[in-house]
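Enquirer: here you go, sequence then predicted model.
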Amino acid sequence: MQCLQGVGMEVKQFFLRFVAVIIVLSGLIACQTQKAVSHKEVAEDVEKKESDNPRIEFAYKLKNLLQQEKWEDALKLFDKLPPEEQEDLQIQNLKLSVLISANKIQDAEKLANLLEKENPENIDILFSQATLALATNNAKKRSEYLHKILKINPKNIVALTEQGYDLYSMRNYAKAKKVFLKALQEEPKHTGALLGLGQINYIENNLANAEKNYELILEKEPQNVMAMAELARIKSETNRMLEALNDMEKVVSLDAKNAEYWIDLGVYCSQAGRKERANEAFKKAVALDPQSYFAYIYLAGINDSLGNKEEAIKYYKKVIELYPKYYFAYESLGVLLFEKKDWNGAGRAFIEALSYAPQNCYYALMISLCYHKINNPVKAKEFMQKYIRTIDRTKNATEYFLCRLFVDMFGETDVYNRIMKEKMIEKRKRMMFYLGAFHEITGNRNIAEKYYLEVYSMQIPSFFEYRLAEANLALKKK
């Protein structure tokens, strides 16, 4: 989900700094244009005046290059200014902001320190220092500079808002909320403060207030995609899925290059049963961000749901490639390969899953089943003999004896009685699948089917054994 924390928070704050450059430029253009016009008794064409004034021409060129993110070309523009213009504080501040946007941190720090020494209370310079601290992950330095700004001007709305975001990213929600509220006292419809406050209200489950925060933003800025996306999330969680879908479709039409928005749209479409559209949305997300393992998880899941098993297998493998520690991808891959009767592939997948979650006895049981499927009962027994040594028998007695069943290959009645004493229904049903598998291995297909039916009767496919039981029953019908 699109949210204002972690890396997303840093990007947002960096973006705010970039916007500040454009704002300063716009002010520079307006100021210089006004001077050009006021110096003439007769107002001439503004365009001509712009071309007559080198600073206005510079500002327009710089603004155009920044909007295209042509950082190097933008920096070269400063060298073309006359020496006296290059030394101007406003121009120096602009150059500093461009250096930060271009990620030339060392050059930016050098210039910022020099400018601060000469102008210790210049708020633009102090903001640049705070932004540099953010870029170098120096939270202490950033906090100090924001405090300096607020000491000079306690009502500085930008400093208050960024301070609120910093507190939010540190999960100090109570203090962040106070800061955002203070900012809103100065400017009741400040977009940044309303976004931050809305996020905190959401976290506190105060959805009604969060919704009001985002609606206030949209009153002022009807096409603010961040507010629209957050509002869609609230609607999706308050039984207004159609509204949420419509909002997210609008969001991606306004900002088609944001992978996270496409993921949100895909999730909502999936929840609403619009699986084909969800598939399209997730594909768009991975096209925009090929390194997003998160998007591939959703893409694999929706293709599995659509019956595109080979596609799902391909995408789960991509998840593993991008983020091997996400062991649930090994689990899902193992299940798909097991259904495909690729016993070796399934076994390898569950071995990997077990390496990340060694306490998950169900992975171990699946590995044992895979060995039996390739007619290697000796390997199945050897593997399980080693695994049961890792189980705490006093705390997990049922798990221990269920796994031991695949070593001794007898004692199923005792295991069944133990399973039936388990309080959690889901746990009982999961374990019954392995009793069914045991009887299938030992040639008692009718008894196996009885256990598979027990698993299937739960009708809540929240664990992978359910679908394997369902597949076994479907195979019997054929």
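Expert: Structure received.
Enquirer: can we go C-alpha only for contacts and neighbour counts from here?
Expert: Noted.
Enquirer: which SSE is immediately downstream of the longest helix seen in the chain?
Expert: Ranked by number of residues, the top helix in the chain under DSSP state H is helix 6-38. Using DSSP states H and E, the helix or strand that follows helix 6-38 in sequence is helix 46-52.
Enquirer: quick one, the helix or strand following that following helix and helix 6-38 angle?
Expert: As assigned by DSSP H and E, the chain's next helix or strand after helix 46-52 is helix 54-67. Compare the direction of helix 54-67 with that of helix 6-38 by axes from the mean of the first three to the mean of the last three C-alpha atoms, to 10 degrees and you get 160 degrees.
Enquirer: let's bring in a second model and compare:
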Amino acid sequence: MNLKKIMAIFLAFGIAALSVFPADVSVVENPIAPSESDSPAVAFVRKLDAALQTGSVEQALSLFSGMPASLQGDLDLKKLHASLMISAELYGDAKALVSELESKLPNDVEVKEMKMVLAKAEGNSGAKSAALKEIIALDPNNSYANTELAQEQVLKHKYKPAKNYYLKALKGDSKNLDALFGYGQTSYYLNEISAARTAFKKMLEIDPQNAVAYSYIGKIYAEDENYKMAEENVLKAIALDDSNYDFYMDLGTYQRFRGKFKDAEKAWTNAIKINPEYFLAYAYRAGLYDEQNLYDKALEDYRMVVKTNPKYYFAYESLGMLAWRIENYDEAREAFEKAYSYNKTNVSYPLMIAACYYKANKAHLVKPFLAKALKDFTDRNSLDYLMLRLYHDFGPMNAENQIVQKIQQEENKTKKGKMTFYLALYDEIKGRNESSKKLYSEVASLQSPMFFEFRLAEWKVK
């Protein structure tokens, strides 16, 4: 907010001009110290200037209680006072003063902006919307209001209208960093990469120390699979802000694509240090460990994933597999139960749950469980239903033969491989070791398998 009259007052007394916006105090070098010969008004302005230059909102606010009578009616000083109150989160006092200002300056855009900020701080969406409409009516390309309208659209994932609001904001102020970032980000989301790149480079021209701009330029390089340049740019971002979780997540991703697995592990470990309560870095690092056959470490990380985000259902399948690998059948079953709760149509999960019961010497729990699970599979001639029925009944031989025949006739390679695995597992539970080994070997020899049971078969034959 430019307080023109205050600038004029400061300049008239030979004092540096200032500009104030809610929650932001501009700092100007070399304040002029108060002099004993100053009038009360000049002394007040000098003290206020000095307080603002130190960035001390509280000190600046305290001066208003002793403001000379000759300045108490000055509306620009009142606007400054209200702005400082908003910065200090003194919303009640600020609201009263803004209301007074609005009655005297009904068409003042700066007052409307403060009114909007207060409504937003109070969570009053209706008042905020009304204030935004008033601002736009007075100043259609108002940078602050259009940026706020754009951000509302971003929250709704409506990136095209958001981008258009950001463009209006930039018409009002081409150097508005929030609007530039928003325009770049929404362009990136809309796959308008050239526009996004231009916006982020413009940000760096205005603010060479802008870490977020470097991070997005890194993302843009990654879109072209130029992970070397992506890594270089996100490292620049980290050099400017080494406490940003997302920067380390991106860094690890680029390094992983470059085959720098130790570096990727370190990057995601740094992210975990920044926020150990967030799940994503554990999930990424778990996948990295899993790929490198560091199964114990992967298992620990998947445990942390579901601990920090129990709704992240993608992790339960991997957790179940790795727990199964170390014969922790109760943990494996609980993980597959969670996976099953999110996907009732995947026959793998009830079959693995049943197998876990058998392996944990809890066979008496299989029938009650599968009796319920069978209700989700209505085609009684399907391989899914017949395999579930086989695990439920634990036979008989004619049912086994029927399944063997159906597997041999199955044309879908994924379905055939998956059902061969469960037939192998059934034989293993039955104690038919030679038959199960042969079937596991068949599964493990498949090319480009698309089902998780393949890995269980691989572990079995190694």
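Expert: Arrived safely. Bear in mind that the values here come from a model prediction, so they are computed numbers and not experimental data.
Enquirer: mind checking the TM-score on these two?
Expert: Laid over one another, the chains give 0.81 as their TM-score (TM-score structural alignment, normalised by the length of the second structure), with 437 aligned residues with a C-alpha RMSD of 3.4 Å.
Enquirer: after alignment, which residue of the second structure pairs with Ala380 of the first structure?
Expert: Aligned by TM-score structural alignment, Ala380 of the first structure pairs with Val366 of the second structure.
Enquirer: oh sorry, the question was meant for Ile297 of the first structure
Expert: Here Ile297 of the first structure is matched to Ala283 in the second structure, going by TM-score structural alignment.
Enquirer: isn't Asn213 of the first structure up against Ile200?
Expert: No. If you go by C-alpha atoms under 8 Å, Asn213 of the first structure and Ile200 don't touch, sitting 10.5 Å apart.
Enquirer: could you give me the buried positions within the helix or strand harbouring Asp330 of the second structure?
Expert: For Asp330 of the second structure, the host element (DSSP H and E) is helix 329-342. Neighbour counts over helix 329-342 of the second structure (16 or more other C-alpha atoms under 10 Å) mark 329-340 as buried.
Enquirer: what helices or strands is it leaning on?
Expert: Where contact means 3 or more C-alpha pairs under 8 Å, 6 or more residues apart in numbering; DSSP states H and E, helix 329-342 of the second structure is packed against helix 314-325, helix 348-359.
Enquirer: distance to Asp376 of the second structure added to the ones you listed, as CSV?
Expert: Below are these laid out as CSV (distance: least, C-alpha to C-alpha, whole Å):
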stretch, distance to Asp376 of the second structure
helix 314-325, 19
helix 348-359, 10
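Enquirer: reformat the ones you listed as a markdown table; add mean neighbour count and distance to Asn141 of the second structure.
Expert: Below are those laid out as a markdown table (neighbours: other C-alpha atoms under 10 Å; distance: least, C-alpha to C-alpha, whole Å):
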| stretch | mean neighbour count | distance to Asn141 of the second structure |
| --- | --- | --- |
| helix 314-325 | 22 | 45 |
| helix 348-359 | 22 | 56 |
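Enquirer: can you give me the distance of the aligned partner of Leu319 of the second structure in the first structure to Leu473 of the first structure?
Expert: For Leu319 of the second structure, the aligned residue in the first structure is Leu333 (criterion: TM-score structural alignment). Distance, Leu333 of the first structure to Leu473 of the first structure, by C-alpha to C-alpha, to the nearest Å: 21 Å.
Enquirer: center of the second structure, which residue is that?
Expert: The residue lying closest to the centre of the second structure (C-alpha atoms, centre = their mean) is Asp246, at 7.9 Å.
Enquirer: map that one across to the first structure for me.
Expert: Using TM-score structural alignment, the partner of Asp246 of the second structure in the first structure is Glu260.
Enquirer: show me where the second structure has its strands.
Expert: Ranges of strands in the second structure, per DSSP state E, are 20-21, 24-25.
Enquirer: can I get those in JSON lines including distance to Asn401 of the second structure and mean neighbour count?
Expert: JSON lines is the format used below for these (distance: least, C-alpha to C-alpha, whole Å; neighbours: other C-alpha atoms under 10 Å):
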{"stretch": "strand 20-21", "distance to Asn401 of the second structure": "79", "mean neighbour count": "19"}
{"stretch": "strand 24-25", "distance to Asn401 of the second structure": "77", "mean neighbour count": "18"}
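Enquirer: which stretch among the ones you listed comes nearest Asn141 of the second structure?
Expert: strand 20-21 (17.9 Å; C-alpha to C-alpha).
Enquirer: give the aligned range of that closest one in the first structure.
Expert: Going by TM-score structural alignment: strand 20-21 of the second structure matches no residues.
Enquirer: contacting residues around that strand?
Expert: Residues outside strand 20-21 of the second structure that contact it (C-alpha atoms under 8 Å, 6 or more residues apart in numbering): 1-3, 26, 80, 83.
Enquirer: who wins for neighbours among these?
Expert: Greatest neighbour count in the contacts of strand 20-21 of the second structure, by other C-alpha atoms under 10 Å, goes to Ser83: 30 neighbours.
Enquirer: roughly how far does that residue sit from Tyr188 of the second structure?
Expert: 34 Å.
Enquirer: so Ala211 of the second structure makes contact with Leu235?
Expert: No. Look at Ala211 of the second structure against Leu235 with C-alpha under 8 Å: they stay out of range, at 9.5 Å.
Enquirer: what do we get in the second structure for Thr191 of the first structure?
Expert: Checking TM-score structural alignment: Thr191 of the first structure goes with Leu177.
Enquirer: and if you look at Arg467 of the first structure?
Expert: In the second structure, Arg467 of the first structure lands on Arg455 (TM-score structural alignment).
Enquirer: neighbours of the spatially closest residue to its match that is not a sequence neighbour, how many?
Expert: Residue nearest to Arg455 of the second structure in three dimensions, not counting chain neighbours: Ala444, with 7.6 Å by C-alpha to C-alpha, 6 or more residues apart in numbering. Residues lying near Ala444 of the second structure (other C-alpha under 10 Å) number 21.
Enquirer: Ala444 of the second structure -> the first structure?
Expert: Match for Ala444 of the second structure (TM-score structural alignment): Tyr456.
Enquirer: tell me the residue in the second structure aligned with Lys178 of the first structure.
Expert: Per TM-score structural alignment, Lys178 of the first structure is aligned with Asn164.
Enquirer: show me what contacts the closest residue to its match other than its chain neighbours?
Expert: Nearest residue to Asn164 of the second structure in three dimensions, chain neighbours excluded: Ala150, at 7.7 Å (C-alpha to C-alpha, 6+ apart). Counting by C-alpha under 8 Å, 6+ apart, Ala150 of the second structure makes contact with 161-166, 182.
Enquirer: what residues sit buried inside the longest helix of the first structure?
Expert: Buried positions in helix 6-38 of the first structure, judged by neighbour count with 16+ other C-alpha under 10 Å: 9-10, 12-14, 16-18, 20-22, 24-26, 28-29, 32-33, 36-37.
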